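Colleague: What follows is a predicted protein model with its sequence.
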Amino acid sequence: MGAVKPADLLRARTRRSRALLAATAAATLLLSGCGAAEGDFAVKVNGEAISQSDLQEAAEQWNSFAQQPETPQTMITSLAKGPALESFFPDNPLTDEALIGQFQELDVTDPSDVLLDFARSRIFEGSTGSIDPAELQAALAEVDVEVNPRFGTWDPATAAVVQSTPDWIVSNGGEDTGDSAPAEEPGAGN
């Protein structure tokens, strides 16, 4: 058996480092993928999640041509209403192909699926005048909506996303409750 050369040690060490780096990268990707599936949603409508990144892409596409930009909250509201509204228009001509053609005329060359769903919902929202309000409200109440707290909460009474204050933020109405110590004056305690 011959002597171990420094170059051989370096190659072995490099192979081990690469293997460790590859294993670490694979574990990181696996774990981050699992986390994204749970926390990356903007809204879940009847169990179908729309990710924050898909919502952001749709908002960017919409706002690239819209005279009145949409907020994530208004987009989530429309997307959440979509399944209920669509049930009132079973023979709707709003196919993906028709909407894609309209968006391409507005220079949105590759509209996302979320953008198509949002546009369809907005058109349906504008066409609800002939629907009995009680029937519409009942259909909207049937939709199961879960909004990521980052965007607000779902209010079934108004069928809309409303801003909410997280539980960990406590408002004391501007009154001094005595819970905080007064600020120390400069030079005090010297």
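Modeller: Done, it's in. All values derive from a computational prediction rather than experimental measurement.

Colleague: drop to CA atoms for contacts and neighbour counts, all remaining ones
Modeller: Noted.

Colleague: Can you show me the strands along this protein?
Modeller: Along the chain, counting by DSSP state E, strands occupy 41-45, 48-51, 145-147, 153-155, 160-162.

Colleague: quick one: the second one to chain centroid distance?
Modeller: Read it as strand 48-51. Mean-position distance between strand 48-51 and its chain equals 7 Å (C-alpha atoms, centre = their mean, to the nearest Å).

Colleague: here's the one I want to compare it with:
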Amino acid sequence: MRARRSVVAVGAAVVAAVVAGCAPQPGTVAEIDGRTISEADLDRVTDELGPFLNDASRGAVLTALVQSQAGLELGELNDVEVSEERAAEFLTSLAKNSGVDATEWSEGSLTIARMQLLGGELAQLPDAEATTAQFQQILADLDVTVSPRYGEYDPATGEIVALQPDWIVDPAAAEPAE
């Protein structure tokens, strides 16, 4: 009986270790093709770019980071590149024109700025329809894991979709009590 308990305990410990190995590290917001985005990274990008974005929510910024990763891959496929230096100049110019103090820009902010600049250059390519199809395929192929706290990755749109727990009921959709 005692040996059986030991085997069960060891088995449970192995399962727990395997499951823990698959889970993202604490404080991880998302992993995009093996690149980790932490809470601190997301906070910094949100703070830096917030004054320039229409939607500076953390979910929107996380979506921009995912889509920017896909955009940079698209640029590589089409031999179009925007340097981090050019992206930093772009962000510093935006900050100056907005009356915001320019800082040293984080990697995430530079990635989003590079994508913004890259988008203009990719739009100049002769076959925009094929480029759009390539972008959609890259989004679909990205390996994205998102903390449930932020939602779920939709590979069809490249967006992080907020999840609504099943225990939250929309009062307008609730059936009246009898």
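Modeller: Structure's in. What do you need? Bear in mind the structure is a predicted one, so any value in this text is a computation, not a measurement.

Colleague: TM-score of the superposition?
Modeller: Put the two chains on top of each other and the TM-score (TM-score structural alignment, normalised by the length of the second structure) is 0.66; 140 aligned residues with a C-alpha RMSD of 2.6 Å.

Colleague: quick revisit: if we compare the strands of the first structure, which one ends up closest to Ala98 of the first structure?
Modeller: Between Ala98 of the first structure and those, the shortest separation by C-alpha to C-alpha is 22.3 Å, and it involves strand 48-51.

Colleague: That closest one: average distance to aligned residues in the second structure?
Modeller: Compared with the second structure after fitting, strand 48-51 of the first structure deviates on average by 0.7 Å (mean C-alpha distance after the TM-score superposition for the first structure).

Colleague: which residue numbers in the second structure go with that strand?
Modeller: Strand 48-51 of the first structure corresponds to residues 35-38 in the second structure, going by TM-score structural alignment.

Colleague: you'd agree Asp143 of the second structure is up against Ala30?
Modeller: No: taking contacts as C-alpha atoms under 8 Å, Asp143 of the second structure lies outside contact range of Ala30: 10.3 Å.

Colleague: Give the residue from those two that has the larger number of neighbours.
Modeller: Between Asp143 of the second structure and Ala30, Ala30 has the larger neighbour count (other C-alpha atoms under 10 Å), namely 27 against 14.

Colleague: before we move on, back to that, can you lay out the strands of the first structure as JSON lines showing distance to Leu85 of the first structure?
Modeller: Formatted as JSON lines, those follow (distance: least, C-alpha to C-alpha, whole Å):
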{"stretch": "strand 41-45", "distance to Leu85 of the first structure": "13"}
{"stretch": "strand 48-51", "distance to Leu85 of the first structure": "16"}
{"stretch": "strand 145-147", "distance to Leu85 of the first structure": "14"}
{"stretch": "strand 153-155", "distance to Leu85 of the first structure": "17"}
{"stretch": "strand 160-162", "distance to Leu85 of the first structure": "14"}
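
Colleague: circling back to that earlier point, what residues does the match of strand 48-51 of the first structure touch?
Modeller: With contacts defined as C-alpha atoms under 8 Å, 6 or more residues apart in numbering, stretch 35-38 of the second structure is touched by Gly27, Thr28, Val29, Ala30, Glu31.

Colleague: List the buried residues in it.
Modeller: By neighbour count on 16 or more other C-alpha atoms under 10 Å, the buried set for stretch 35-38 of the second structure is Thr36, Ile37, Ser38.

Colleague: measure the first one to Ala20 of the second structure for me?
Modeller: As defined by C-alpha to C-alpha, to the nearest Å, Thr36 of the second structure lies at a distance of 16 Å from Ala20 of the second structure.
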